[in-house]
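Chemist: Fold the following and give me the result.
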Amino acid sequence: MTSNQRLSGIIMALSAAIFWGISGTCAQFLFEQKQVDTAWLVCVRLLIAGAILLGISLSRQNTDAFAIWKNPSEAAQLLLFSIFGMLAVQYTYFYSIRLSNAATATVLQYIGPLFVVAFYAIKHRRWPILAEYASLLLALGGTFLLVTHGSFEKLVISEQALVWGVLSALTLAYYTIQPVQLLRKYDAATITGWGMFIGGLVFSFFVPPWKTSGQWDGATWAAFLYIIIFGSLLAFYFFLTSVTRIGATTASLLCSVEPLSAALVAVLWLNVPFGKMDWLGTACILLTIILLTLGTKPRKTSAQNNPA
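Modeler: Model (predicted):
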């Protein structure tokens, strides 16, 4: 690998993280200022992004996007991933944004990798190593600072926002773990494309995508298209490409800038209050990701470790 390829991989991983972070802030803008329904946005985003990803997968040579449906067991796994992984993580994350803000919701979701570590520790019946214990303390401390600002008497976000933020982290962990076997056999774009499209299709029975909500003007369309194009398609493509050039460990570590990008854009664009305790809590949770990435043995997980 040449130095130019490695540099391009680093730039792509950072770009993917920034795209994801800004996407969350665009969602907050649509919820707060344009009254766009959370469930509708999730449904339409999944349907459009999933259809385009499937189209890309079908256009590739030597790729059979329908092969997975020929195996009942794999088809069942894909359905579980689509509903309880892809759809669940998207909805819990966006609803957490609605209840709090993009910065807080994104940071809370980033405790998800800690649940992944806990799952594998239980599965393999091993005690966590020192880096994992340190990550646990940092994650708990960071979350405490983020939601209480250091006070033992009250929360600075609603209890609902905290619950949905933690649910977002749990569904992120499931999203990361559940499709491992499928991703060892099938192309990541195919699995993600099917996951998005099926998740959106299932959700459309409850949230008709043709019934739009909110105030639609130029700013609404700009934020909506950003979420679809940059926050879904390009972010996913850039991250996958970066993994092939710099490896999953480095790419995942670089994607830790996502909460920072979400926080900065939310503060500068939407004037979200983000004080010293918020930044300190964010730093603690980011250190968690760094410790888990550098201090533990890499495992094969979902190709896209952040679905935001």
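Chemist: rest of the way, CA atoms for contacts and neighbours
Modeler: Will do.
Chemist: In this structure residue 88 contacts residue 171, no?
Modeler: Yes: with contact defined as Cα atoms under 8 Å, residue 88 counts as touching residue 171 (6.2 Å).
Chemist: Now show me the structure for the sequence below, then we'll compare the two:
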Amino acid sequence: MLARFAVIAGALLWGTLAIFVKKLTFYGFTEMEIVTIRVTGAFICLIPIAMATASMNQLTIQLRHIWYFIGTGLFSIVFFNWAYFTAMNMMSISIAVMLLYTGPAFVAVFSAVFLKEKLTGQKGAAVLMTVTGCAVIALSGDSSTGNWTVVGFLIGLCSGLGYALYSIFGKVALRNYSSMTITLYTFLIASICLLPFFPFWKKAAGMPLEGWLYMTGLGLLPTVFAYLLYTYGLNKVETSTASILATVEPVAAAMIGMILFREQLNGGQLAGALIIVSSILVISYERKKSGRLAA
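Modeler: Have a look, this model is predicted:
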């Protein structure tokens, strides 16, 4: 039960991401610069946390396992963050985050093929609901409202693919390493690969204190804390289950979009969002049923 709460808490923190992206975009940062700020800030924040909670032996990895962290760091974190931030700036926050949650469909397929996890009827139904919800949102798109573009929609789907890859690579890495080790090396690899090409500090030098606070917050709240919680939960529940549980993120993100940024959803978009969120009830029913059988 604690692991499931950890997944949900991590997802809720991810839901606050739009606040930091919008603010840093206002200060003139590009999407890739914001990705670089996020991964670098996260890595810096993780260093003292890792040193305080783990021994050097626990933080040591084998070179032959470096592909785990290339997968979580580049193929997932960098790719999906760029796609997500771009979709968020091209469309509304609510639509961008809903498209991110095509992730469970990718996860279910990848988990069955590569991790040999069983695709149960409830999981299949929940994934189908998630995909259906995204399809309803797509069909309800209206470019005249300013919150919908075809390119933005396609990029949003790419964010779902990248999001799914973190679950897959993370699950494999958990066979050999702790959640702290995985998170630390994920952001180390991402930082090393991005910093030479996106020197965000040149723009940051002239920013007011508020801008620096948003940069720091981006590295901590929807990044370090969120990923530690999610990766911990991933160690205790199946990948596809964790991914579907994390669909509480769209609720938080949509509320932030409507309350703070005055965004609106039309009837079809709202219906699609409700279908996605309802998938949580389906997977929760599966867990409850499984618990009764075990007892």
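Chemist: Residue 88 and residue 171 of the first structure: who's more crowded?
Modeler: Higher neighbour count among residue 88 of the first structure and residue 171: residue 171, with 25 against 21, using other Cα atoms under 10 Å.
Chemist: if I line the two up, what does the more buried one land on in the second structure?
Modeler: Residue 171 of the first structure maps onto residue 162 in the second structure, with residues paired by TM-score structural alignment.
Chemist: Secondary structure element holding residue 206 of the first structure?
Modeler: For residue 206 of the first structure, there is no enclosing helix or strand under DSSP states H and E.
Chemist: now do residue 194 of the first structure
Modeler: helix 188-203.
Chemist: Can you list the residue ranges for helices in the stretch 1-150 of the second structure?
Modeler: 2-14, 17-26, 31-53, 66-70, 79-90, 93-100, 103-110, 121-139, 150-173 (DSSP state H, counting those that start in this stretch).
Chemist: Among those, which comes closest to residue 190 of the second structure?
Modeler: helix 31-53 (6.4 Å; Cα to Cα).
Chemist: List the buried residues for the closest one?
Modeler: Within helix 31-53 of the second structure, the residues scored as buried using 16 or more other Cα atoms under 10 Å are 31-46, 50.
Chemist: Over to stretch 106-121 of the first structure?
Modeler: Here stretch 106-121 of the first structure shows 106-118 as buried, counting by 16+ other Cα under 10 Å.
Chemist: Just put the residues you listed in a markdown table and tack on distance to residue 62 of the first structure.
Modeler: A markdown table is the format used below for these (distance: Cα to Cα, whole Å):
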| residue | distance to residue 62 of the first structure |
| --- | --- |
| 106 | 37 |
| 107 | 39 |
| 108 | 40 |
| 109 | 36 |
| 110 | 36 |
| 111 | 38 |
| 112 | 35 |
| 113 | 33 |
| 114 | 37 |
| 115 | 36 |
| 116 | 33 |
| 117 | 35 |
| 118 | 38 |
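Chemist: any idea which of these is closest to residue 25 of the first structure?
Modeler: Among those, residue 106 lies closest to residue 25 of the first structure (Cα to Cα), at 9.6 Å.
Chemist: which residue lines up with the closest one in the second structure?
Modeler: So, by TM-score structural alignment, residue 106 of the first structure is matched to residue 97.
Chemist: How about residue 47 of the first structure?
Modeler: Using TM-score structural alignment, residue 47 of the first structure pairs with residue 40 in the second structure.
Chemist: The match of residue 106 of the first structure: what's it in contact with?
Modeler: 84, 88, 249-250, 253-254 (Cα atoms under 8 Å, 6 or more residues apart in numbering).
Chemist: Give me the neighbour count for the alignment partner in the first structure of residue 28 of the second structure.
Modeler: Here residue 28 of the second structure is matched to residue 35 in the first structure, going by TM-score structural alignment. Using other Cα under 10 Å, residue 35 of the first structure has 15 neighbouring residues.
Chemist: With residue 117 of the second structure instead?
Modeler: Using other Cα under 10 Å: residue 117 of the second structure sits among 15 other residues.
Chemist: just checking, it touches residue 109?
Modeler: No: the pair residue 117 of the second structure / residue 109 is not scored as a contact, 9.4 Å apart, by Cα under 8 Å.
Chemist: Would you mind finding the match for residue 266 of the second structure in the first structure?
Modeler: Using TM-score structural alignment, residue 266 of the second structure sits opposite residue 275 in the first structure.
Chemist: if I look at its match, how far off is residue 283 of the first structure?
Modeler: 12 Å (Cα to Cα, to the nearest Å).
Chemist: which non-adjacent residue is nearest residue 12 of the second structure?
Modeler: Once flanking residues are discounted, residue 12 of the second structure sits nearest to residue 249: 5.1 Å by Cα to Cα, 6 or more residues apart in numbering.
Chemist: Now which residue in the first structure aligns to the one you found?
Modeler: Checking TM-score structural alignment: residue 249 of the second structure goes with residue 258.
Chemist: what's the average distance of the one helix or strand that match maps to to the second structure?
Modeler: Using DSSP H and E, residue 258 of the first structure sits in helix 258-270. With the two structures superposed, helix 258-270 of the first structure lies on average 0.8 Å from its match in the second structure, counting by mean Cα distance after the TM-score superposition for the first structure.
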